[in-house]
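Student: Quick check, what structure comes out for this input:
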Amino acid sequence: MSEPTQPTFDVRGAVDLSALNRPQAPPPGEDGGAPAAGGYVVDVTDESFPQLVQDSAQYPVVVLLWIPTDQANAQLGTELGDLADEYAGRFLLARVDAQAYPQVAAAFQVQGVPTVVAVLQGQPVPLFQGAAPSEQVRAVLDQVLQAAEANGVTGRAPAQTGDGSVPAAAEPAPEPEPELPPLHQEAYDAIERDDLESAAAAYTTAIKQDPKDALAVAGLAQVKLLQRTRDADLATARAAAADAPADVDAQLAVADLDLLGGKVDDALGRLLDLLPSADADGKEKLRVRLLDYFEVVGPTDPRVGKARQRLAISLY
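Tutor: From the prediction side, this is the model:
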């Protein structure tokens, strides 16, 4: 998903309520019906809808447009509710009774129920309409969470009452942070006192003890980046890179500073663009630095996946 824009809700149109003619189910909360709202499931009203859109800038909101007493709708509502509890606040499930609140339902410009739509940073993102196997629903939710993370929507929804308010005593006590392994703690303490050499040594030892220690690998890559940029000047580095566009070391220096400043796309793009024209030694330098960048940014970041593909194509 690209960067979210302003909300594109439109309250014109109508929703097909043909589900009213299908097999019926008890109302939510009664035996045989969908669960009552609560926890990470909230029922949306005309009054709470604007706040819901606003909250989607903090955490992902998954909207179920449904008729609660329709059997198929109730089954999907139950599945989504179970997943909302399982994901424990990584998204909020917001249920809209399309019959009771037709204006809210029409704002999503859907044609029938049940329909599931995500809202990220105020922008609706259609997901699917009708029933779906639980494995597919889970896969769709995972994609929503990935898109949310890529767009900086990383908060967690608070546990709620059925009317969308946060219970007065529902805020859980903060969990104590887990203890770091000794070498990781040693590296962390060294970084805190700006002793990057000791931090690098601690992470290196941790990797020797366990080559699959992904956190140590990422930590070492981050410390190396801090070491390389400690005394660097961005203006001087950019001038040198502009004067020598084919100089691998000059481009690496600017890319380091871009990455440190959060300009991930610029840093990755600069090195990947240089790869095809670099000689063998230059290609190896660029490859090693890109692999470090992948660890710093995080292997699950979608930008890393795209950059890996370009790296593979350029090298092979």
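
Student: going forward, measure contacts between C-alpha atoms and count neighbours the same way
Tutor: Fine.

Student: which residues in the stretch 51-200 of the chain form helices?
Tutor: Counting by DSSP state H, counting those that start in this stretch, one finds helices in the stretch 51-200 of the chain at the ranges 71-87, 102-107, 134-150, 182-192, 196-209.

Student: Which of those sits closest to Thr300?
Tutor: Thr300 sits nearest to helix 134-150 of all the helices of the stretch 51-200 of the chain, at 8.6 Å, using Cα to Cα.

Student: Could you pull out the buried residues of that closest one?
Tutor: Neighbour counts over helix 134-150 (16 or more other Cα atoms under 10 Å) mark Val137, Leu141, Val144, Leu145, Gln146, Ala147, Ala148, Glu149, Ala150 as buried.

Student: In space, what's closest to the third one - neighbours in sequence excluded?
Tutor: Computed as Cα to Cα, 6 or more residues apart in numbering, the closest residue to Val144 that is not its neighbour in sequence is Ala118, at 7.3 Å.

Student: what sits against Asp256?
Tutor: Leu225, Arg228, Thr229, Ala267 (Cα atoms under 8 Å, 6 or more residues apart in numbering).

Student: what's around the residue lying closest to Gly81 once chain neighbours are set aside, how many residues?
Tutor: Spatial nearest neighbour of Gly81, excluding adjacent residues (Cα to Cα, 6+ apart): Val41 at 6.4 Å. Using other Cα atoms under 10 Å, Val41 is surrounded by 30 other residues.

Student: One more, please, to line up against the first structure:
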Amino acid sequence: MQPRNMSMSGVVDLAAVKAAGEAKQKAEEARARAARQQGEGQAAPVSLVIDVDEADFEREVLQRSTQVPVVIDFWAEWCGPCKQLSPVLERLAQEYAGRFVLAKIDVDRNQMLFQQFGVQGIPAVFAVVAGQALPLFQGAAPEQQVREVLDQLIQVAEQRFGITGVSVEGGEGEQAAPRAPEDPVLAAAHSALDAGDLAGAIQAYRNVLSDNPGNTEAKLGLAQAELLQRVQGLDAARVRKEAADNPADVQAQIRAADLDLVGGHVEDAFGRLVDTVKRTAGEDRDAARVHLLELFEVVGADDPRVVAARGALARVLF
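Tutor: Below you'll find the model as predicted:
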């Protein structure tokens, strides 16, 4: 039986359906506790922009992320681009009115967090949703690009985790509308995947998509279930030898890329197929290209490794 919660990310994977389901359950429990506390007068609406350090990171970021996406701005006083980006993020946090919370972390005073997130340079922007981290972008990006990234983040938080935001400080904001109950067919698909019934899960996800073609969670689940079905029974050593011995054999490279991805070697899987596209032509090239696009669906369109691989693919094709 293949595991469902494959490692797909260097920090914490938002693309694993099982992890999303477990995090969603924890988030729902945390929201229920918060609602009870608020009813007892124990909880107050949150601020939209907060300064965070290592001592309060768990409370202010990890725990808070079960109710609202937390966007982290890694910055420093000496950083010129940070001074361009931070005001944009702060203004957007107010404009989005509780759809996300901005946590500002001074890297000079919080080296441990800087290292744990694997930050390569600042400004760097990450998000935490239901306790899971996601790299968003690095550098002083244009405001329109920042808006697009935030919109994608909010969509991911709602569709995969049922997290829709919080009320803002001062009572001006409103609690987000209650989330609709989970589609029972989608729940059945998740259960089939958990049980190792890959054929049943694939059919169930396809049933969901036939009624709702835009369901992100079903698309992700289907892509992962199909990937797991493809690698079942493969002899890893044999597959890798065949790929090494036959670099122009598209099907050999596809099988090896699938194994790379299941093993968490995302860049290797993408690079292998980009190279295959480069060295082939006609139907072989198209098969490699289409399969690479399918693997993008497994990891998630917003993953920076997918963005980089799309760029590499475009350079090969054009």
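
Student: residues contacting His291 of structure 2?
Tutor: For His291 of structure 2, the contact set (Cα under 8 Å, 6+ apart) comprises Ile254.

Student: Give the equivalent position in structure 1 for it.
Tutor: Using TM-score structural alignment, the equivalent of His291 of structure 2 in structure 1 is Arg289.

Student: where's that match relative to Gly38 of structure 1, distance?
Tutor: The gap separating Arg289 of structure 1 from Gly38 of structure 1 is 48 Å, by Cα to Cα, to the nearest Å.

Student: With Lys224 of structure 1 instead?
Tutor: Counting by Cα to Cα, the gap from Lys224 of structure 1 to Gly38 of structure 1 is 47 Å.

Student: Do I have it right that the residue nearest to Val144 of structure 1 meets Leu127?
Tutor: Yes - between Ala118 of structure 1 and Leu127 there is a contact under Cα atoms under 8 Å: 6.7 Å.

Student: Neighbour count: these two, which is higher?
Tutor: Between Ala118 of structure 1 and Leu127, Ala118 has the larger neighbour count (other Cα under 10 Å), namely 25 against 16.

Student: Roughly how far does that one sit from Ala148 of structure 1?
Tutor: In this view, Ala118 of structure 1 and Ala148 of structure 1 are 10 Å apart by Cα to Cα.

Student: cool, Val104 of structure 1 as well?
Tutor: Going from Val104 of structure 1 to Ala148 of structure 1 by Cα to Cα gives 23 Å.

Student: same deal with Asp243 of structure 1?
Tutor: For Asp243 of structure 1, the distance to Ala148 of structure 1 - Cα to Cα - is 39 Å.

Student: okay, how far is it across stretch 233-253 of structure 1, tip to tip?
Tutor: Using Cα to Cα, the end-to-end distance of stretch 233-253 of structure 1 comes to 10 Å.

Student: what comes up buried for that stretch?
Tutor: For stretch 233-253 of structure 1, burial by neighbour count (16+ other Cα under 10 Å) applies to Ala237, Arg238, Ala240, Ala241, Val248, Asp249, Ala250, Gln251, Leu252, Ala253.

Student: Just give the closest residue to the fifth one, not the sequence neighbours.
Tutor: When the adjacent residues along the chain are set aside, Val248 of structure 1 lies closest to Gly282, with 6.2 Å between them (Cα to Cα, 6+ apart).

Student: Now name the helix or strand holding that neighbour.
Tutor: Using DSSP states H and E, Gly282 of structure 1 sits in helix 280-297.

Student: and that helix, how far from structure 2 on average?
Tutor: After superposition onto structure 2, the average distance of helix 280-297 of structure 1 to its aligned residues comes to 1.4 Å, using mean Cα distance after the TM-score superposition for structure 1.

Student: Next, count neighbours for the nearest residue to Phe91 of structure 1 once chain neighbours are set aside.
Tutor: Nearest residue to Phe91 of structure 1, sequence neighbours excluded (Cα to Cα, 6+ apart): Pro60, at 4.8 Å. Counted with other Cα under 10 Å, residues neighbouring Pro60 of structure 1 total 30.

Student: wait, Pro60 of structure 1 sits on Gly122?
Tutor: No - the pair Pro60 of structure 1 / Gly122 is not scored as a contact, 9.7 Å apart, by Cα under 8 Å.

Student: right, and out of the buried residues of helix 134-150 of structure 1, which lies closest to Phe91 of structure 1?
Tutor: Distances from Phe91 of structure 1 to the buried residues of helix 134-150 of structure 1, taken by Cα to Cα, are shortest for Leu145, at 7.9 Å.

Student: any idea how far the nearest residue to that closest one once chain neighbours are set aside lies from Val116 of structure 1?
Tutor: Closest residue in space to Leu145 of structure 1, ignoring its immediate chain neighbours: Pro60 at 7.1 Å, by Cα to Cα, 6+ apart. For Pro60 of structure 1, the distance to Val116 of structure 1 equals 13 Å [Cα to Cα].

Student: What's the match for Gln227 of structure 1 in structure 2?
Tutor: Using TM-score structural alignment, the partner of Gln227 of structure 1 in structure 2 is Gln229.

Student: same question, Leu260 of structure 1
Tutor: Per TM-score structural alignment, the equivalent position to Leu260 of structure 1 in structure 2 is Val262.

Student: how many neighbours does that match have?
Tutor: 23.

Student: wait, Val129 of structure 2 sits on Arg99?
Tutor: No - taking Cα under 8 Å as the definition, Val129 of structure 2 is not a contact partner of Arg99, at 11.8 Å.

Student: who has more neighbours, the two?
Tutor: Higher neighbour count among Val129 of structure 2 and Arg99: Val129, with 32 against 28, using other Cα under 10 Å.

Student: So the alignment partner in structure 2 of Ala250 of structure 1, which state does it fall into?
Tutor: Per TM-score structural alignment, the equivalent position to Ala250 of structure 1 in structure 2 is Ala252. Of the three states, Ala252 of structure 2 takes helix according to DSSP: H, G, I helix; E, B strand; the rest coil.

Student: Surely Ala252 of structure 2 touches Arg238?
Tutor: No - between Ala252 of structure 2 and Arg238 there is no contact under Cα under 8 Å: 10.0 Å.
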